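Chemist: pasting the sequence and the predicted model now:
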Amino acid sequence: MKKFINYLISPKSDIFLFVLLLILANLVVSLAYFRIDLTSPKSYSLSKGSAQVVKTLEEPLSVKVFFSDNLNAPYSSVYQYIKDILVEYKSSANDNFSYEFVDMKKPENEKLARTYGLNQIQIQELKNNEVGMKRVWMGIVLLYADRIEILDALTSTDGLEYRVTTTISNMVSTTSALAGLAGDVKLTLYATKRLADFKIVGFNQMEDEIRKAFNEVNKKNKNRISFASIDPSPAEIPELVEKYGIQSLNWNDPNLGSGTGAIGLVLEYGEKSSLFPVKMTRDFFGRNMITGLDDLTVQIEESLKSIVSKSQEIGYITGHGELELNEESQYGQPSQSVFARLVSDRYTLKEIKLSEEDIPQKYASVIINGPKSSFTDEELYKIDQYVLKGGNLLVFVDPFEEQQANPYSQPTYTPINTGLEKNLEKYGLSVGKKYVYDLNCFSQSDRQYGKMQFYIAPMMQKNTLDQKSPITKNLGYVIFFQNAPIDITAAKDNSNAKVTVLAKSSKESWTVDSNISPDPRFISIPSDKSTMASENLAVLVEGKFSSAFSGKPKSEKDDEKKSDSADNSISSNEHVAKSLQNSKIIVIGSSILGGARIPLFSNAQLLDEEGKQPVSMFVRNAVDYLNGEEDLCTMRTKGLSLNTLTVKSAAASTFAKYFNEIGLVVIVALAGLLVLLKIKAKKRAIRERYNPNDSRVEK
């Protein structure tokens, strides 16, 4: 034993101990997965949203990977990425997550893959100095409860984590709306008991109807919703009206005296709440009655999805010349618009005609996409009240309507006044009646005219995109077209709201409100550079706002309900003067970002339905952000953040190109040569000092 210890402490054991250390280190590393991601957007790390989805799985989720062996580059990197990312999913998940890599060399596994719906794909292969084709498997199957989803033909890592996580999320939310929630969901009926004395039609049956619908929904969601019926005191009613927007009622009856009451049904989770349209109304004959109880089970289920940020439906306002949800395809058949297709993997757009209906609060967000005609005060009021009750708004608004008689004539531009200006200005945003032109813009080579710069199409890069908002922080660049400037001065004065300029033009931009032309051949650049300034093109305002109206506008329907026999002993006030919850409003000064066509480019569209272009990602991120899916924004744009150079001339661009290709190599070579010369000089100095007469050195 003593000899062994002496051996270990002697230099003879160094090799043995080194080999032992390597073996032990490999064992530790194989058991403990550890990786550091030094990229700015964390391109190779699992997003918080992905981790949260798999951390709260309530049923077993199995991921089966069907990939062929020995894939050549670049497909081998996809296989490695999937292996790495599944390890991270597993490390973040609970015990319900599992995955396996299926051996595709076995014929029975090929048959299993086809059973799931996967198909082989063809890829190029370089073998024996010849390029050939081979068929391979590159797909994933996800199984959760009774749901099966496949991701096939995975030839790139772009957006792969986003696709996996959203697929899992959709499977889970379809199975249970409350999957993964940390707190309780409460359904509360606020109803003043004294209102029963007024013999309001349906009042006595109201609570029973609500309990029936509640029990049905609660059973589907494993009894995770609580219900309470509260008779609020007169002192509590103003606070409840301000917090939830429930209906406040006042009466002054000769027999029953005067008083204040309330009716309202509220679904609440954390800081979010949803108000149902259960209230007292007056019918054509003047009778007071309870309305809003129809299809209450469906209403509760939809509102449940909305307040837990899993709403799959978005309101889309029509009736004022907005871009249609459906358009004619090249074969003459109706098809979804490019905007609808862009968001169709996660959302369904539901048409809202404000002239016929209110905006349901079940929609987490509503889109107004390029209106051309005026809104009535009643319609604007419905939008206003939706926002003040916690609804989110995405507005694509144009300053002008472009009209062109024929392809050879110059278009004319007529200012658009829809009335939305009233609402937006009350929220602190003013959209100018002009277009923004920018020297930093999209350019294109033309056979006849050479390089053409389209000043009406500003190109925003990192320095003009907000680097903190999840909507824009990972985007390398975005191109807009025919944008109006947005003034945010009043919004900044609102202490209850936060303003974020998502995109702005460069400092070399200017605005035009007359003699407008999108064609760069007919545009004059201002000679006075002092007139140029950066303009806001897309703005986000989130917080609380004041109403654009002092009260509900009167409509013809209200007048029709008045009659001599009407029961006027009790009256209601449902107007919301200040925000009940925080809201988000995104305003973009061009409907071309919403899918409108561009006449200058043969009616082409800026958006692409696959969502691969930066502008499409920008729009899709905006939609996700308004629907409480901020994590999806970051997930979708991973790896897209470009550290681009800001160059102002072709010569500078050429210099930067060749410097990176050749200059760095030359600098490294020169540095190495200098180091070598310095080492030789040092050796010579040492030799001359300590052994100047060394005969082995030639002098």
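Modeler: Received, thanks.
Chemist: C-alpha only now, for contacts and for neighbours.
Modeler: Noted.
Chemist: burial measure for residue 291, as a count.
Modeler: 17 (other C-alpha atoms under 10 Å).
Chemist: in addition, the following structure is provided for comparison:
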Amino acid sequence: MNKSVLSKTGLALAVVLFVSFIIVVNENLRSFRVDLTEDKLYTLSEGTQNILSGLQEPITLRLYYAERVAQALPAVKSYGQRVQELLREYQRASGGMIRLKIIDPVPYSNDEHRADQYGLQSIPIEGEEDPLYFGLAGTNLLNGLEIIRFFQPEKEDTLEYDLTRLIFQLSDVQRKNIGVLSSLSLDGEQYDPLKGEVISDAGSKPWPVMDQLRMMFDVSMLPDDIRRIPTSLDVLMVIHPKSLTDSTLYAIDQYVLSGGKLITFVDPFAEVDVPEKDPENPMAALTAQRGSNMPELFNAWGFERDGQFVVADRKFARKVDFGARTGNEPIDYVLWLGLNDGSLNMSEKITSRLKRINVATSGFFKQLDGATTQMTPLVSSSDEAMLVDKRVVQFRNDPVGLLTRYEAGTKQYPLAVRVTGDVKTAFPDGAKNNMGDLQKMPDHLDMANEPIDIIAVADVDMIDDQFWVQVQDFYGQDLAFNTSNNLDFVYNAIEDLTGTDGLISVRSRAGFSRPFILVNEIEREAERRYRATERELEQRLQDTEQKIARMQVQRSGTGEQILTAEQQKEINEARLLAERTEAELRTVKGNLRQDLDALEAVVKFVNIGVVPILVGILALITGWLRLRKRTHGRFNVNKTGS
């Protein structure tokens, strides 16, 4: 048979077999996939699978997606496919408890009307007559409704968490009861806890952290003079306890000893606690008490928070712009820290999968000698941290001076801890009643019924929204982007203390930008040298200008300005020195900018150009070896033939 015919027949059979293989794989292995991403972003987390497997009643998810309109936006189109794939994965993993409906809300249809009734957002797209719908409405058998108004591609890293939280809120899981006791107006001035909403726009609104907590738990605010903590609470949160009475501290003591779980946030200098200004006493705001502590309880539990110092850490310093004080440029502010996973306890479930915690002018804890409890650090500084007297921040905060005078230490400081163990009461005789007499509760405990389990954080500012969330306006909707795991830390702490896995493993999937550690260290060291030189030159310039001013104001008894030739010469020399100093200062700033630009260029080259260059070199080498082998083979054939 002709070899050409055999070749063509073989090629046709190969094509048929290939197409058949694709059809078989597509029909029978549609759910099969391999996730090669580092964090397994396309694989449902253990927490999601547990929640799906525990569903007792069906949940219906309706994805309203105008696919035709999305064709004009490649990013949205790609993300739309990602959302649909993940929702189908939820449906498969739920064992039939998730009912998925993908709906195209055609204009003027019942589907569009229903999407509007659910509160989903329609976005006008330039060049398109129809708006873009890309939202989700989830319902259960009890007419419960939870929605995602619009899927933002920028929030893809939180997609699984947002979907799982929606399903969790629709499930029949019993919500935990959280009690909050605070000296701060966390619930604003016009919040109605019965209606769960703000009465009017007047007055301050609830902190975002309260809104977020209420999405997951039943939250109630407790008066700061409470005399008994309700036993129905699953967790008590004490935030910034500035001036709690002994009776309230006694109530907390007995609650913990009876098995209650506690999370407390204390602070040597809470920046969020801004005192009101007194026009008649301008110094009142400076001297106002902005720290909080519970030494009576902490000492009884075997640890303490130092009341004098805050923790500075150049390694984890955040960039902050203080305006004119820093030349209108952001610098490393060593008292505001962005702590990464290197400072988080990877052995504790609460922090093992978090990536970043932001704190500000944080304190630290230390265990007392002879303590009967065990103190486990959850969040710590680096081993290069140093302590700064809080009065430096309170009366004369100098960010540049803190950076230039920074002296790296050799010790880590625990910023958040978990304390467990057997303890005695801090109030063996009870607390004073309204008449001033010591009085015990009827069920007073001298010893804990079981080992206590509490979490203490030496920073209150971390729950302020500026340290964990960034809100942007999106067609009239406030869109929140988490900038840290601060809120996740609070969620995880509540769930772990109450013995529920909840969404701990799902929250860890929410990613943040991964810093170039080596690059950041080089930039930090270069800026430190620059700031020190800049500070020295600015001081020299200031001294020179003051010297010139002093020489120019020397006057005779008649009031006329008299300058001798020698004084004029000194002034001229001082002015020349000032000009040279200004030139040096400009040179230093220019050199820093050039160094950082050069470093940026190197990083871009390494990340963008190195791999293609290596592939090209490898291709050239491979081609050269093949050519050499072919040439060598021909040479041997010719040699043999001859």
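Modeler: Perfect, thanks for sending it. Bear in mind that the values here come from a model prediction, so they are computed numbers and not experimental data.
Chemist: which helix in structure 1 has the most residues?
Modeler: helix 664-690 (DSSP state H).
Chemist: likewise for structure 2?
Modeler: Structure 2, longest helix under DSSP H: helix 565-604.
Chemist: other SSEs contacting the longest helix of structure 1?
Modeler: Using 3 or more C-alpha pairs under 8 Å, 6 or more residues apart in numbering; DSSP states H and E as the contact definition, helix 664-690 of structure 1 packs against no other helix or strand.
Chemist: and that helix, how far out from the chain's middle?
Modeler: Relative to the centre of its chain, helix 664-690 of structure 1 is centred 56 Å away, using C-alpha atoms, centre = their mean, to the nearest Å.
Chemist: same question for stretch 494-503 of structure 2.
Modeler: That offset, for stretch 494-503 of structure 2, works out to 20 Å (C-alpha atoms, centre = their mean).
Chemist: mind listing what's buried along that stretch?
Modeler: 494-497, 501-503 (16 or more other C-alpha atoms under 10 Å).
Chemist: Three-state assignment for the counterpart of residue 442 of structure 1 in structure 2, please.
Modeler: By TM-score structural alignment, residue 442 of structure 1 lines up with residue 318 in structure 2. Three-state call for residue 318 of structure 2 (DSSP: H, G, I helix; E, B strand; the rest coil): strand.
Chemist: host element of the spatially most central residue of structure 1?
Modeler: By C-alpha atoms, centre = their mean, structure 1 has its centre lying nearest to residue 624, at 2.4 Å. Element membership for residue 624 of structure 1, per DSSP states H and E: helix 614-626.
Chemist: cool, and residue 200 of structure 2?
Modeler: With DSSP H and E as criterion, residue 200 of structure 2 is part of no helix or strand.
Chemist: before we move on, back to that, how about residues contacting the helix holding residue 624 of structure 1?
Modeler: 342-343, 364-365, 392-394, 470-472, 475-480, 584-586, 593-594, 606-609, 611, 630, 632-633, 636-637 (C-alpha atoms under 8 Å, 6 or more residues apart in numbering).
Chemist: so what does residue 333 of structure 2 match up with in structure 1?
Modeler: Superposed on structure 1 with TM-score structural alignment, residue 333 of structure 2 falls opposite residue 454.
Chemist: quick check, residue 315 of structure 1 in a strand?
Modeler: Yes. Counting by three-state DSSP, one finds residue 315 of structure 1 located in a strand.
Chemist: what lines up with it in structure 2?
Modeler: Match for residue 315 of structure 1 (TM-score structural alignment): residue 179.
Chemist: quick one: its match and residue 221 of structure 2, what's the gap?
Modeler: In this view, residue 179 of structure 2 and residue 221 of structure 2 are 6 Å apart by C-alpha to C-alpha, to the nearest Å.
Chemist: which one of those two is surrounded by more residues?
Modeler: Each of residue 179 of structure 2 and residue 221 has its neighbours counted (other C-alpha under 10 Å); residue 179 has more, 20 against 14.
Chemist: tell me where the stretch 501-650 of structure 1 has strands.
Modeler: Secondary structure of the stretch 501-650 of structure 1 (DSSP state E, counting those that start in this stretch): strands located at 509-512, 536-543, 570-573, 583-588, 597-598, 604-605.
Chemist: and the longest one with helix 614-626, angle?
Modeler: On the basis of axes from the mean of the first three to the mean of the last three C-alpha atoms, to 10 degrees, strand 536-543 of structure 1 is oriented at 10 degrees to helix 614-626.
Chemist: hmm, who's touching strand 536-543 of structure 1?
Modeler: When contacts are defined by C-alpha under 8 Å, 6+ apart, strand 536-543 of structure 1 is touched by residues 483-487, 491, 496-505, 581-589.
Chemist: mind giving me the ChimeraX select for those, buried ones only?
Modeler: Buried residues among those (16+ other C-alpha under 10 Å), as a ChimeraX selection:
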select :483,484,485,486,487,491,497,499,500,501,502,503,504,505,581,582,583,584,585,586,587,588,589
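Chemist: in the stretch 51-200 of structure 1, which spans are helices?
Modeler: Assigned by DSSP state H, counting those that start in this stretch, the helices in the stretch 51-200 of structure 1 fall at 75-92, 107-116, 160-175.
Chemist: show me which residues of the last one are buried.
Modeler: Neighbour-count burial for helix 160-175 of structure 1 flags 160-173, 175 (criterion: 16+ other C-alpha under 10 Å).
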